[in-house]
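Chemist: Need a 3D model of the following:
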Amino acid sequence: MEIKDSTRSALVRKGNELFNQKDIEGAYRCYLTASYFGGIEKVADYYNFEKKNIIKAMQLYKLIIKEYSNLGGNVRAKQKLDKLCESVAKVLRKWLKEDETFNQDKNKDKLELDSKNTFLPNDYKKNSLEDIMKAKEQLDNKANIVNDKKVSNPLPLNVKKPVFEQIYTNKQKANDKKN
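Modeler: From the prediction side, this is the model:
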């Protein structure tokens, strides 16, 4: 059903008036009747930023994307919807990481180190690349001293050096993917 321009203008004005009076639902009905998607976007922004009702805001942005393609309004709504979706995804990821029932087997993510590698602190998941390289250097120094027989308590020869190289390689790959 098509409405006259004068009726549409009156509905938009009435919607703006209701919106300023904080009658958001009344304003939404006026904007929807007039097919004024700029007003609907304003209502969606209100739900998003002031009321923090993300679900309602997402529904309205999606309505705008579906119905409105004039003057790039759907592009703005799409950008806002994408940002909301990213925020929701971040929150869900954080909740899942903190959920004890979800993270029952935390050891799968950790690299197992040989118990003889005492130069690397137990909290190796948070170690920086510099800590790992210092630990490798200390191991190399100990191994050289053992080979020169300058130490009375030598380091056991079954220390696995490739673990450090593996950690270094994995860190480098992760950094390359970030860049």
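
Chemist: CA atoms for contacts and neighbours, from now on please.
Modeler: Fine.

Chemist: where along this protein do the helices fall?
Modeler: Here the chain has its helices, by DSSP state H, at 5-20, 24-33, 37-45, 54-67, 73-98, 129-148, 162-178.

Chemist: deepest of those, which one?
Modeler: helix 37-45 (a mean of 22; mean count of other Cα atoms under 10 Å).

Chemist: chain center to that one: distance?
Modeler: 26 Å (Cα atoms, centre = their mean, to the nearest Å).

Chemist: on contacts alone, who are the packing partners of it?
Modeler: Counting by 3 or more Cα pairs under 8 Å, 6 or more residues apart in numbering; DSSP states H and E, the packing neighbours recorded for helix 37-45 are helix 5-20, helix 24-33, helix 54-67, helix 73-98.

Chemist: Now tabulate these in CSV and tack on distance to Glu165.
Modeler: Compiled in CSV, the helices and strands packed on helix 37-45 are given as follows (distance: least, Cα to Cα, whole Å):
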stretch, distance to Glu165
helix 5-20, 63
helix 24-33, 61
helix 54-67, 46
helix 73-98, 28
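
Chemist: this one next, for a side-by-side:
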Amino acid sequence: MKREEILKLIPEEGFIKVPESGGVPLSPERKVILMRKGNQLFNDGDIETAGRIFITIGYTDGLIRVGDYYYSHNKTLEALRMYKAAPSQHKADMIVEKMATIVRGWLGTN
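Modeler: Coordinates of the predicted model:
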């Protein structure tokens, strides 16, 4: 398959869905309660649920921690999704660059 044919297979919207940043409107008290619950879940090892809570409340530090966890466990696309939601452009760019290197290797354009 030629490079042009391969590139046409990439969907315009990309490969992953990135949640909207900023979360939903919540009272400061409710946000603190959910942040604590998300941190507890993260510490207890329920990373997926913690990530959903952090997305809901728009908790940047929590999203970055979840992204770091996923990255360290070779779940690169999930890590990228969390970094983009945070937003942590530096960490997202690091992953995108690694992915681009892999794709360039596949296409033989090193």
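
Chemist: Val146 of structure 1 is nearest to which of the helices and strands packed on helix 37-45 of structure 1?
Modeler: Val146 of structure 1 lies closest, by Cα to Cα, to one member of the helices and strands packed on helix 37-45 of structure 1: helix 73-98, at 43.8 Å.

Chemist: orientation of that closest one relative to helix 54-67 in degrees?
Modeler: If you take axes from the mean of the first three to the mean of the last three Cα atoms, to 10 degrees, helix 73-98 of structure 1 sits at 150 degrees to helix 54-67.

Chemist: which helices and strands sit right next to helix 73-98 of structure 1?
Modeler: Applying 3+ Cα pairs under 8 Å, 6+ apart, one finds that helix 73-98 of structure 1 makes contact with helix 37-45, helix 54-67.

Chemist: Using CSV, lay out those helices together with distance to Asp176 of structure 1.
Modeler: Output for these, formatted as CSV (distance: least, Cα to Cα, whole Å):
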stretch, distance to Asp176 of structure 1
helix 37-45, 38
helix 54-67, 35
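
Chemist: Looking at the ones you listed, spot the one closest to Lys97 of structure 1.
Modeler: Closest to Lys97 of structure 1 of these is helix 54-67 (Cα to Cα; 21.9 Å).

Chemist: helices and strands around the closest one, which ones?
Modeler: Going by 3+ Cα pairs under 8 Å, 6+ apart, helix 54-67 of structure 1 lies up against helix 37-45, helix 73-98.

Chemist: Now render those as TSV, adding distance to Gln172 of structure 1.
Modeler: Putting those into TSV (distance: least, Cα to Cα, whole Å) gives the following:
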stretch	distance to Gln172 of structure 1
helix 37-45	42
helix 73-98	24
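
Chemist: I'd like to know which of those is closest to Glu17 of structure 1.
Modeler: When those are compared by Cα to Cα, helix 37-45 sits nearest Glu17 of structure 1, at 11.3 Å.

Chemist: That closest one maps to which residues in structure 2?
Modeler: Mapped onto structure 2 using TM-score structural alignment, helix 37-45 of structure 1 covers residues 60-68.

Chemist: Show residues contacting that stretch.
Modeler: 39, 42, 47, 50-51, 54-55, 78-83, 85-88 (Cα atoms under 8 Å, 6 or more residues apart in numbering).

Chemist: Nearest to Asn170 of structure 1, out of the helices and strands packed on helix 37-45 of structure 1?
Modeler: Going through the helices and strands packed on helix 37-45 of structure 1 one by one, with Cα to Cα as the measure, helix 73-98 comes closest at 21.4 Å.

Chemist: Can you check what angle separates the closest one from helix 37-45?
Modeler: On the basis of the same axes, to 10 degrees, helix 73-98 of structure 1 is oriented at 20 degrees to helix 37-45.
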